[in-house]
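> just a sequence and a predicted model for now, questions to come.
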Amino acid sequence: MNRWITKPGEYYSADIADYIAKDDYLNKRNKDKISTYKRLCIYVYKGLLKDWSPEQISGRIKDDYPHDPVMTISHEAIYQHIYNKPQARLNLKLIKLLTRGTQRRRSRKKRKVKGSRIIDQVSIDQRPAHINLREESGHWEGDLMVGANHKSVIGTIVERKFRYTLIVKLDHKKANHVSKKFSKTLNKMDPIFKKTMTYDNGIEMAGHKKITQKTGMQIYFAHPYSSWERGTNENTNGLIRRYLPKGTNFNTIDEKQLKIIQDKLNNRPRKILGFKTPQEMMNLERKNLYLNT
């Protein structure tokens, strides 16, 4: 257990730890890299338990172990390990730890990048490089979260520097409705925090030019199947799922309930912010910016 709990806030799963310890699991025949190296396995599983995506685990391990050939793994290898035996007891638990937690995964060979139906979209490749540094506030990532039976949705928008979160009540995901609701929500923010938003290729963002017109914010689009390009949003969606788990019908959740969840996230101390809250950091940023103008 000590190998699992090395830092405050980390999680321990008796089921997963027990599985690792079993002799048949230690059999070296037909084992992938995660199964072969126990310390790599524990690192990956700990990341999943912390709601990290495979992309985030793959990227973070490079920083934590820059010169250790054992402690390196691609996000695709993590997915293959998880979905190798989708009906196995352990794999079912691992699948549930994924942000989107689907029972099956489409083969990469079947994934084809189709021509986008979003007119005049601007690629993330054209986004100014300084936005990657997270030194300037006002740059956001956006997404939709889908409810039970794909019949309900909510919008999530997260500020990249301070992780300030906005949760948007939506009636459906038609582009005109989404652009109207996103614009209304973003326009409640101070103008100094409205600069850019990076989104995926969902057709619900076909009205991106209307958002730009109403808010003044430039919308950039991530590459297909590249969720790590909006890693802050993906991680935040995982946090929201703790309050609104898979199978929730978002049509039964009103704006007041979403606001309660939003406030909890924005007033939650974050290690990456020196244990300040996103709300505190946004308030401080606003004060400093206006003092310097």
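Perfect, thanks for sending it. Everything numeric in this text was worked out from a predicted model, so none of it was measured.

> switch to C-alpha atoms for all contacts and neighbour counts from now on
Fine.

> ok, I219 - how many residues close by?
If you count neighbours by other C-alpha atoms under 10 Å, I219 ends up with 24.

> same thing with K264?
Counted with other C-alpha under 10 Å, the neighbours of K264 add up to 14.

> remind me which helix or strand it belongs to.
Under the criterion of DSSP states H and E, K264 resides in helix 255-266.

> hey, where'd the helices end up in the stretch 151-293 of the chain?
Along the stretch 151-293 of the chain, the stretches classed as helices by DSSP state H, counting those that start in this stretch are 175-186, 208-215, 231-241, 255-266, 278-291.

> how about the third one: buried residues?
Across helix 231-241, burial judged by 16 or more other C-alpha atoms under 10 Å covers 231-241.

> against that first model, consider the following:
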Amino acid sequence: MHHVRQFLYQSGGIRLTPQQRSARHLSGGEREEISRGIAARESARELARRLGRSPSTVSREIARNGGRDRYRAASADEAAYARGRRPKQAKLAQRPALRSLVEAKLALRWSPEQIAGWLRLHFPGDASMQVSHEAICLSLYDPRRRQAIDRSLTQRLRSARPMRRPKIARRPTGRGIIRGMVSISARRAEVEDRKIPVHWEGDLVMGTRPSTVGTLVERTSRYTAIVAIPDGIKAEQVTPHLTRSLLDIPPQLRRTLTWDRGREIAEHQAITAETGMPIYLCKPRSPWQRGTNENTNRLLRQYLAKGADLRTFSQADLDAIAHPLNHRPRKTHGYRTPAGVYAGLLNSGDALTA
């Protein structure tokens, strides 16, 4: 392990990539064809047509390698390979004034990004006194550019690491994934028109974390039930209280539930098995898909402040809050109350209509 770390320290933690020829560049074979074409006194345009290249590409190739009298394919190919080698000498190694300024700022514990931004601000028209934050990092860590800057200045960075550790995307662990979820797009079209009063929306209303209560709203009547959840916001803590409240709903008014895509509903399959209500989950960052519940939660903030500890509210307290909310006239009902509309639906038998 010590030898591996020593090897990585020498490379600065930066992987060295081998030099490769781009397919866009002239190959050795193409340069040989250019050399033969020159000997046959072909023009640059004729050579370009035969090679499938631009005439300017061929003319520049000949000009930069001695002209028609001195062009040789082998030496031209070697020169092109040498010009393409990377990295070139670092800008900080070429410009002592810029290097001194960058080292001075690093000594003051400025980050490379702060230095690059400061240089752009103070030298707006002078490209020779500007450098990117990535170039500063490479000059600190890349062994091929080490002469560009004092490597001991890595100790002045926030990480103080002698090797660079690139950011790597974390592999998914499966934690927090809601398994077997059914998207709201699979919900029956009848839910949208609110004509059949058997569909509910639900969510959590947060107080000071981890205190919360659940809300259930019937889409047609806007009748609201508030659920005490005194134990916490994890799925195993929410599930028993939510299940109990759903079972309190008359069976004929209990068909579907639409919920936000939060981790608290991860045990939705157990809730469905107990209550017989399939649970549909909204798309990510789409609270408008359960707009009735969102509007109700906004009304509840008149009674349940964001800074309140909601664990102090008993189920009786929450029922007392839901009562005035359900008996408040609503314009959408012609100023009838949600409780009155809900009672009428329950007594009329409309909820049994498929």
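Okay, I see it. Please read all numbers here as calculations on a predicted model, not as lab measurements.

> can you give me the TM-score here?
A TM-score of 0.58 describes the superposed chains when it is computed by TM-score structural alignment, normalised by the length of the first structure; 179 aligned residues with a C-alpha RMSD of 1.9 Å.

> so M145 of the first structure, which of the three states?
Per DSSP: H, G, I helix; E, B strand; the rest coil, the secondary structure class of M145 of the first structure is strand.

> now which residue in the second structure aligns to it?
Counting by TM-score structural alignment, M145 of the first structure corresponds to V205 in the second structure.

> how many other residues sit next to the closest residue to R286 of the first structure other than its chain neighbours?
Of all residues not flanking R286 of the first structure in the chain, I192 sits nearest, at 7.7 Å (C-alpha to C-alpha, 6 or more residues apart in numbering). With neighbours defined by other C-alpha under 10 Å, the count for I192 of the first structure comes to 12.

> what do you get for H3 of the second structure?
Using other C-alpha under 10 Å, H3 of the second structure has 8 other residues around it.

> now it: which helix or strand?
helix 2-11.

> what's downstream of that helix, the next helix or strand?
helix 28-39.

> so whichever helix or strand comes after that next one aligns onto which residues of the first structure?
Proceeding N to C from helix 28-39 of the second structure, the next assigned helix or strand is helix 44-51, under DSSP H and E. Taking TM-score structural alignment as the measure, the first structure aligns no residues with helix 44-51 of the second structure.

> kindly report the same for stretch 75-87 of the second structure.
Counting by TM-score structural alignment, stretch 75-87 of the second structure has no counterpart in the first structure.

> what stretch of the second structure does stretch 190-198 of the first structure fall on?
By TM-score structural alignment, stretch 190-198 of the first structure lines up with residues 250-258 in the second structure.

> what's the first-to-last distance across that stretch?
18 Å (C-alpha to C-alpha, to the nearest Å).

> can you name the residues in contact with that stretch?
Stretch 250-258 of the second structure is contacted from outside by 184, 197-202, 246, 276-282, 290, 346, 351-352, using C-alpha atoms under 8 Å, 6 or more residues apart in numbering.

> what's around R60 of the second structure, how many residues?
A count of nearby residues for R60 of the second structure, using other C-alpha under 10 Å, gives 12.

> that one maps to what in the first structure?
Per TM-score structural alignment, R60 of the second structure is not aligned with anything.

> quick one: residues contacting N251 of the first structure.
Applying C-alpha under 8 Å, 6+ apart, the residues contacting N251 of the first structure are 152-153, 171.

> whichever of these end up buried, select them in PyMOL.
Entered in PyMOL, the line below selects the buried ones among these, by 16+ other C-alpha under 10 Å:
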select buried, resi 152+153
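
> which of the contacts of N251 of the first structure map to contacts in the second structure?
Contacts conserved in the second structure for the contacts of N251 of the first structure, counting by both residues aligned by TM-score structural alignment, their matches' C-alpha atoms under 8 Å: 152-153, 171.

> what are the ranges of the strands in the first structure?
122-123, 139-146, 153-159, 165-169, 196-199, 218-221 (DSSP state E).
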